[in-house]
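Sharing a model that was predicted from the sequence below.
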Amino acid sequence: MKIIIQRDRLVQSVNDVLKAVSTRTTIPILTGIKLKANEEGVSLTGSDSDISIESYIPSEEEGNELVEIKETGSIVLPARFFAEIVKKLPENSVEIEVHAHLQTIIRSGKAEYKLNGLNADDYPQLPQIEEENMYAMPIDLLKTIIRQTIFAVSTSETRPVLTGVNWRIEDGQLICIATDSHRLAMRKTAISGNGNSHSVVVPGKSLSELSKILDDTDEEIQMIFTENQVLFKSKNLLFFSRLLEGNYPDTSRLIPNESKTDVRINTKELLHAIDRASLLARESRNNVVKLSTLEGSYIEISSHTPEVGTVTEEILTHSIEGEELKISFSAKYMMDALKALDVTEVTINFTGAMRPFVLKGVEDESMLQLILPVRTY
């Protein structure tokens, strides 16, 4: 194999596939990045057997030559060293040449490195996926959906299925749900595609890495589901992820249908007030803030930590309807939910001091956040 390639594009592709390379793998070849050159261009692959990422650099794009293929072939190079080397090369042109015994020469300007490669034939093949259940949506919408749900996945391995986001597709609609059993985030959107109804659980870690790689663009990304894999496919990128096994709990039972107290309020004002109250609450173990309804459409946000002190702040709401209420909750969970909603005004529906409460954007049914209160004595 012998190629001359633009350094910037190489660095970008290496950084993308590096997100799938694990240093803690029992399969030594997976600590490497696979390069494969054919007449059309070069593909780079990284994998940790849960996530596999392939980034493609075409020989030519929009009239610019990105890669000159002198000789086709393939090689696996140690990922960490290769990534550091290409980042620091002096010129924007890089020559990569594989010699006998898999020794690989990397040249740029006056700099020359020799790396010991591994045989690409020993690298695991990417899954072959039939393109039956294929759906599509704009990339920027996908990134928004990931941001609005992923923070609510569980970080505990005691129930592995909760470390992922449940993706349900039915009647042209995608419903994404994440919960750690203390809070829940749900986002709905229309989706185009030719597949049947689907319910899969995509690992939160995979979605987080995918979101980092994708550029903010309205170009479409395709999603293809199989029994145990999902493939996200954009112009020059393939992102495979293993799906989580097990049945995702039926979360519809958690979401209350009626409410006893409804508060409508400016999202930023509430977020900043809770942030201020949490300055003292942070000192205590559980970061609890209390919300109480007052006369004349006011609410009070307060926090008390015996060894530090007390904070109270009143905020004028747009409206309060229903019963009086005092409720305590995690400041962090509430702030995460308000940031994710991304709306100017929020409606909070309470069903009592010890029952889960729901946050929604005013006149926006596509998104919902649910939080369990904290019992304080």
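That came in fine, so what should we check first?

Please make it C-alpha for all contacts and neighbour counts, starting now.
Will do.

can you give me the strands in the stretch 101-250 of the chain?
103-108, 111-116, 134-138, 164-170, 173-179, 183-190, 192-193, 198-203, 220-225, 229-234, 237-242 (DSSP state E, counting those that start in this stretch).

Same question for the longest one: list its buried residues.
Think strand 183-190. 183, 184, 185, 186, 187, 188, 189 (16 or more other CA atoms under 10 Å).

which other residues reach it?
Outside strand 183-190, the residues that touch it by CA atoms under 8 Å, 6 or more residues apart in numbering are 145, 148-149, 152, 172-179, 333, 337, 366-372.

now it against strand 164-170, angle please.
Between strand 183-190 and strand 164-170, the angle comes out at 30 degrees (axes from the mean of the first three to the mean of the last three CA atoms, to 10 degrees).

Quote the end-to-end distance of stretch 357-368.
10 Å (CA to CA, to the nearest Å).

hmm, who's touching it?
185-189, 255-256, 264, 337-338, 341, 343-351, 369-373.

Now a PyMOL select for only the buried ones of those.
Buried residues within the contacts of stretch 357-368, by 16+ other CA under 10 Å, are selected in PyMOL with:
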select buried, resi 185+186+187+188+189+264+337+338+341+345+346+347+348+349+350+351+369+370+371+372+373
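
what packs against the longest helix seen in the chain?
Using DSSP state H, we find that the single longest helix of the chain is helix 267-281. If contacts are counted by 3 or more CA pairs under 8 Å, 6 or more residues apart in numbering; DSSP states H and E, helix 267-281 sits against strand 288-293, strand 298-305, strand 309-316, helix 331-341.

got another, please set it beside the one above:
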Amino acid sequence: MKFIIQRELILKPLQKISNIISGKNFLPILNNVLIKVKKKYIKLIRTNLEIEIIIKIISCKIYKSGTTTVLARKFFDICRSFPELSIINIEIKNLRLIISSNKTKFYLSITSENNFPKLEIYTYDLQFFIPINLLKNLIKSTQFSMSKNDIRYYLNGMLFEFSKNKIKSVTTDGHRLSISNMFIEGIKFNKSIIIPRDSIKELMKFLDNKKDFLNIKISNNNIFFKIGNYSLISKLIEGIYPDYKNICLKQYDNFLQADCNKLYEAISRVSLLSNEKFKGIRLYISKNQIKITANNSSHEEAEEFLNILYEGNNIEICFNAIYILDVLNILKCDKIKLLFNNNFSGIQIENFLNKGSIYILMPMHL
């Protein structure tokens, strides 16, 4: 195996795969990157048995084909250490990977590709294309409320529901629920899948080309994403997602309209003196006014009044400030509306003019 490549052309792909979620890598070989050198291109492959990333590099000069594996992070650090625009020579000699540029040489231990997990061949039932910017916005709208390490494993991911010309993403951690809808032509099937949290995080690293399209293929157990020379394959979470539709408010007793930015700033200020662990704040809602308060174990307090549009009964309700701020930061609109029934029920937050996304927060008991 031997090829020559400019530093920048291999550095970015290595950077993308060197940081693949690796906390579950109980096999040492999973810390390696598989390098496949063909006649006209190079493939860099990385996996943790749940996510598989493949990056194809065409702009290089190949002298000899071959395949090997080497520690991904070490390979990346060495290539990064060379000056900008350096020409890097990479070859295998005497069972070692030699990386050289100008007068510098590195000799790395390698591991046979036979020890690398065999890449599965998948058969996909469904295929479609979607603009990258649409998928990126859809994920951003709900990503923050995915659960992390819930024993209800199906919550540690993002639910996608496909129907005619429509995609919906849903996440919940049991304390909050996020739902976002997006219309797109070309979806002609009905299907629900759950993509793991780590796979969503890896995918978002590559959704940076707003003008391009993403090719998506789905099977019963896996999902495949392809953007140009980059591919990601992820296992899907098996399980039945909670019936979130019953949580959405179909009827409500109280309706509140507020300035999104002013509410965000007020909560941000007041929460500075909230309990460091629970971040709880109180909302005292009365006619055309909210009083926001917080206190902590040091007997410190903060309060702020905010003008709103509200004609209902007086309500006192407590929330985690971070949860509200997450929602307001995603909405970033002029006006929002809050729908609720009483101080024990969840509160539903929406963009006043656009119902594309719905957020539901459960109250705290302080």
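Arrived safely, thanks for sending. This is a predicted model, so every value here is computed, not measured.

Dump the helices and strands packed on helix 267-281 of the first structure into a markdown table; add distance to residue 82 of the first structure as well.
Output for these, formatted as a markdown table (distance: least, CA to CA, whole Å):
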| stretch | distance to residue 82 of the first structure |
| --- | --- |
| strand 288-293 | 47 |
| strand 298-305 | 51 |
| strand 309-316 | 53 |
| helix 331-341 | 37 |
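
In contact with the equivalent of residue 217 of the first structure over in the second structure, which residues?
By TM-score structural alignment, residue 217 of the first structure lines up with residue 210 in the second structure. Shown in contact with residue 210 of the second structure (CA under 8 Å, 6+ apart): 131, 132, 133.

Then residue 70 of the first structure?
Taking CA under 8 Å, 6+ apart, one finds 1, 2, 3, 4 in contact with residue 70 of the first structure.

Where neighbours are concerned, which of these has the most?
residue 3 (21 neighbours; other CA atoms under 10 Å).

And the counterpart of residue 262 of the second structure in the first structure, how far from residue 339 of the first structure?
With TM-score structural alignment defining the correspondence, residue 262 of the second structure maps onto residue 269 in the first structure. Per CA to CA, residue 269 of the first structure is found 12 Å from residue 339 of the first structure.

Over to residue 9 of the first structure?
Using CA to CA, we find residue 9 of the first structure at a distance of 34 Å from residue 339 of the first structure.

Quick check, residue 315 of the first structure in contact with residue 300.
Yes: with contact defined as CA atoms under 8 Å, residue 315 of the first structure counts as touching residue 300 (6.4 Å).

residues in contact with residue 108 of the second structure?
Residue 108 of the second structure touches 70, 96, 97, 98, 99, counting by CA under 8 Å, 6+ apart.

Show me what residue 298 of the first structure aligns to in the second structure.
Match for residue 298 of the first structure (TM-score structural alignment): residue 289.

same question but for residue 141 of the first structure, I mixed them up
Checking TM-score structural alignment: residue 141 of the first structure goes with residue 134.

number of nearby residues for that match?
That count, for residue 134 of the second structure with other CA under 10 Å as the rule, works out to 17.

and if you look at residue 301 of the first structure?
24.

cool, and residue 366 of the second structure?
Each residue near residue 366 of the second structure was counted by other CA under 10 Å, and the total is 10.

Distance-wise, check the equivalent of residue 69 of the first structure over in the second structure relative to residue 158 of the second structure.
Here residue 69 of the first structure is matched to residue 62 in the second structure, going by TM-score structural alignment. Between residue 62 of the second structure and residue 158 of the second structure the distance is 41 Å, computed by CA to CA.

more crowded one of those two?
Between residue 62 of the second structure and residue 158, residue 158 has the larger neighbour count (other CA under 10 Å), namely 27 against 19.
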